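>>> Could you look at this predicted model? Sequence included:
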Amino acid sequence: MKLTVVGGGSTYTPELIDGFARLRDELPLTEIALVDPDARRLDLVAGMARRMLAHAGHPAKVVATASVEEGVAGARAVLLQLRVGGQAARDVDETLPLECGCVGQETTGAGGLAKALRTVPVVLDIAEKVREHAPGAWIVDFTNPVGIVTRALLDAGHRAIGLCNVAIGFQRRFAAKLGVAPERISLGHVGLNHLTWERAVYLDGEDVLPALLESHGGEIADDIGLPADLIRRLGAVPSYYLRYFYAHDLVVEEQRAKPSRAAEVAAMEAELLELYADPSVNTKPALLEKRGGAFYSEAAVALIASLLGDRGDTQVVNLRNGGALPFLADDAVVEVPARITAAGAVPLAVPEVEPLYAGLIAHVTAYETLALRAALHGGADRVADALLAHPLVGQAALAGDLAGRLIEANRRHLPWAGE
């Protein structure tokens, strides 16, 4: 079985390889194709991948190429984990909004919109090549902003599902706090990508969230950077990304006082690439845990194994709403538990969503609709409209100013903006 990773030169990739090696019985791969336009990074990461698989006794061969067509040909599944513009573009996403008093973050707010503008056209071009050279292959999107990118893929008729590691991260952390195997934990996870709440934590089918908050509320609060009394009042655990909404001004103040996350990651990546270049390194470096993407490989393996093996199990993914959240259009993309089979993902029934969450979900869904229009069709007015609709921007003068700044900063990645 062949699997392709587009963005295979990412320093994330050894996390994936580690998972493929450990979980070989779930996903029996014979070939892993790494696709990336950066020849140096691709060479280093591919070499590291080969050593890791050999060390683990895994028989899969690793093919490295800059050609999407060559890389995806014959693949059963294609993982997308690309970053258009690299860490330099991310640094702008995280710092430019701060100049206007807005949160600087690469997946939400103004920075998230900038990333969507750069990313959606590139992903759609890759997906067309997958359709031509690997008909029937599943596209699993880990590329942010996952909700917007997944909707773009689905709207264009591709066999695509979005994947994020937030849910599996919560599952593993809750299991550790309870001292049980992760497989015994399932989540009442609801929302949009990077805008989700855990409204229930099921241990063997019984909701233990109230007891979990009672005994570990302070630790959970520290994990997500929000006050424990807020979490107890909500009776739910927000994802870390809700901090940008619930503590916006505090986050802006903190961000202005320290280097961007992009700067930290760039330094970390340089160190990781040095490790990958060392022929004696043949296991996943401990430093990779600080890079982000924890449990990404487990989530990816589980999803692909279910899609290709028709397992019919439940996983949290990004997919069409299809009535799961009745206050949204059916074609919106939501992040909820779904049944995964060879036919794709079907959302499970979701208990009625409280207005406190439903209002924000609907608000951000409207923004995502406008963001996708801007990414597909361009235009300063469409960019400004998307920013005006975003709850982290939402002021006409500010939206207009930010739109101009974002377009100028990303001009080389936006063909419609001209040079």
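Great, that's in hand. Numbering: from 1, shown residues only.
>>> C-alpha from now on. contacts and neighbour counts both.
OK.
>>> any idea how far H55 is from V62?
As for V62, its distance to H55 is 14 Å (criterion: Cα to Cα, to the nearest Å).
>>> which of the two has more neighbours?
Counted by other Cα atoms under 10 Å, V62 and H55 do not tie: V62 has more neighbours, with 18 against 13.
>>> thought the more buried one was touching L34?
Yes: if you go by Cα atoms under 8 Å, V62 and L34 touch, sitting 7.3 Å apart.
>>> Check which helix or strand R131 maps to.
helix 109-133 (DSSP states H and E).
>>> what does stretch 139-146 rub up against?
77-83, 107-108, 112, 115-116, 127, 149-150, 158-164, 193, 318 (Cα atoms under 8 Å, 6 or more residues apart in numbering).
>>> residue ranges for the helices of the stretch 101-250 of the chain, please.
Under the criterion DSSP state H, counting those that start in this stretch, the stretch 101-250 of the chain contains helices at 109-133, 146-155, 166-178, 209-224, 228-234, 243-246, 248-256.
>>> I'd like to know which elements the third one is packed against.
In terms of contacts (3 or more Cα pairs under 8 Å, 6 or more residues apart in numbering; DSSP states H and E), helix 166-178 is packed against strand 185-192.
>>> roughly how far out does the strand it packs on sit from the chain middle?
The chain centroid and the centroid of strand 185-192 are separated by 16 Å, computed with Cα atoms, centre = their mean, to the nearest Å.
>>> Likewise for stretch 251-265?
Put simply, stretch 251-265 sits 20 Å off its chain's centre (Cα atoms, centre = their mean).
>>> Check it against this one:
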Amino acid sequence: MSRNALKLVTIGGGSSYTPELIEGFIKRQDELPIKEIWLVDIPAGEEKLNIVGRMAQRMVKKAGLDWTVHLTLDRREALKDADFVSTQFRVGLLNARIKDERIPASYGMIGQETNGAGGIFKAFRTIPVILDIVKDMKELCPNAWLVNFTNPSGMITEAISTYGQWDRVIGLCNVPVNAMIDEPPLIGKTTEQLTYKFAGIDHFHWHKVWDETGKNVTMDILDKIEADEGDGGLPKNIFDVPFYRAQLDNIQMIPCGYHRYYYREEEMLDHAIEEYNGVGTRAQQVKRLEHELFELYKDPNLAVKPPQLAERGGAHYSDAACEAIASLHADKKTHMVVSTVNHGAIPDLPEDHVVEVSAQIGAAGAIPMAFGALAPAERGWLQLMKNMELVICEAGVTGNYGLALQAFTMNPLVRSGHTAKRILDELLIAHQDYLPQFADTIAKLKAAGVTVKDPIARDLDKEPATV
């Protein structure tokens, strides 16, 4: 398709975030000569696709645009001759996330969406699917860019790069976006007045900030956050436990919100167990919120993104995807924080693996900005976490049970030993429909009588599908 008549494809088009994606494209109509938008989903997501897809069509019509919004379950038809492909899917839908959270919590461990045992299994379920998508893209749209914000975004981007051998890919996360929106007003500045530099991996990065005079204002921002004048863009899904100031004074950088799971693990675990025993895990809460959103989306008169969408933990994800696509297409050379191949930006990590860093986004893709070496504490953390990601990706590709156990042993949020192995085995049983690479291991576990202990996680598959 001509660069002057773009075909955009979104896999996971039935997501509740799709209205934000459409809003982002509409905002950039002068930069993106869009002809077609294809929203793709699977049969289990067809009802949601139809609801949110019709809303997307209303939004485009309200904006007075002649774009055609297609809704389809045929991924290959959608991908043919695509210019840009974005991915925002969840293998196993929200029920899979509930299992990821509840099964570890039933043993007194954190089972967060992208961290701990739950994050590992989200990667295991997603890697085979994303590699199938890449295989289709090589055949059907070999010149397209893949913009991934399917979580765990960094690991999925790593799998795409290393095992899919696809270099036209950028991974996105809303956490840096939130920080760059919410931090500047804390010190009376605009985003344009500040220079940001991020370094790390997805959901495990740090950043520094300078103002327009060249002054390092990192600690000034932290002062305002500590004084409770703002949270620095903390996502809705993370419990707000303050970092220890003495530790921040030593680091001299602003940690990602997800660092709370590692710097304040005890308090985060206590909160997670309290929710597990009370209102339900975050995924159970999101499931209720999603039901409310889709009831709103059904309204034939609704043609704008509802404010309730901001209550989802991934607010601004979709807008970031739109900006990445616009920057790639128009060679805007925009500063964005993305998951991309290191190429020396962080000398403490191999140059051929994926990191999350500040980068210039243009027609040549992501050009990472050099950050420099980290201090021993941060270097040690980052090397552990990145090597754990590499183990997870290899296990996700090969289905090697020993590697999966290695990933559990390496993960700081999983206490190693018999209980960790029990959690691993239960999660394999719980997600058996989405783990073809582990089929032989799962058959052995079933023959040995392994079952899921948590009754809610165990019985989720018996629920009727609802929107």
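The structure has been received and is ready for your questions. Bear in mind that the values here come from a model prediction, so they are computed numbers and not experimental data.
>>> What residues in structure 2 pair up with the helix holding R131 of structure 1?
Using TM-score structural alignment, helix 109-133 of structure 1 lines up with residues 116-140 of structure 2.
>>> Mind listing what's buried along that stretch?
116-128, 130-131, 133-134, 136-137, 140 (16 or more other Cα atoms under 10 Å).
>>> residue boundaries of the strands in the stretch 1-150 of structure 1?
Here the stretch 1-150 of structure 1 has its strands, by DSSP state E, counting those that start in this stretch, at 2-6, 31-35, 61-65, 77-80, 138-141.
>>> Mind putting those strands into TSV with distance to V383 of structure 1?
Converted to TSV, the strands of the stretch 1-150 of structure 1 look like this (distance: least, Cα to Cα, whole Å):
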stretch	distance to V383 of structure 1
strand 2-6	27
strand 31-35	31
strand 61-65	34
strand 77-80	25
strand 138-141	23
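>>> Identify the residues contacting the counterpart of V304 of structure 2 in structure 1.
Aligning on TM-score structural alignment places V304 of structure 2 opposite T283 in structure 1. Counting by Cα under 8 Å, 6+ apart, T283 of structure 1 makes contact with D18, R51, M52, H55.
>>> give me that answer again for 6 Å
M52 (Cα atoms under 6 Å, 6 or more residues apart in numbering).
>>> Which strand or helix spans it?
Per DSSP H and E, T283 of structure 1 falls between elements, in no helix or strand.
>>> Could you do P337 of structure 1 as well?
Per DSSP H and E: strand 333-341 holds P337 of structure 1.
>>> could you give me the residues in structure 2 that that strand aligns onto?
Counting by TM-score structural alignment, strand 333-341 of structure 1 falls onto residues 354-362 of structure 2.
>>> for stretch 15-33 of structure 1, same thing?
Residues 20-38 of structure 2 are where stretch 15-33 of structure 1 aligns, taking TM-score structural alignment as the criterion.
>>> can you tell me how far H58 of structure 1 sits from Y12 of structure 1?
From H58 of structure 1 to Y12 of structure 1 the distance is 19 Å (Cα to Cα).
>>> what about those two, which has more around it?
Y12 (22 against 17).
>>> which ones are touching the more buried one?
Contacts of Y12 of structure 1 by Cα under 6 Å, 6+ apart: none found.
>>> Now which of the contacts of stretch 139-146 of structure 1 would you call buried?
Counted by 16+ other Cα under 10 Å, those give 77-83, 107-108, 112, 115-116, 127, 149-150, 158-164, 193, 318 as buried.
>>> So for the equivalent of E158 of structure 2 over in structure 1, what's the nearest residue that isn't a sequence neighbour?
Taking TM-score structural alignment, E158 of structure 2 has R151 as its aligned residue in structure 1. Of all residues not flanking R151 of structure 1 in the chain, V333 sits nearest, at 6.0 Å (Cα to Cα, 6 or more residues apart in numbering).
>>> So what's the gap between the host helix or strand of I423 of structure 2 and the chain middle?
In this assignment (DSSP H and E), I423 of structure 2 forms part of helix 418-430. Distance of helix 418-430 of structure 2 from the chain centroid (Cα atoms, centre = their mean) equals 24 Å.
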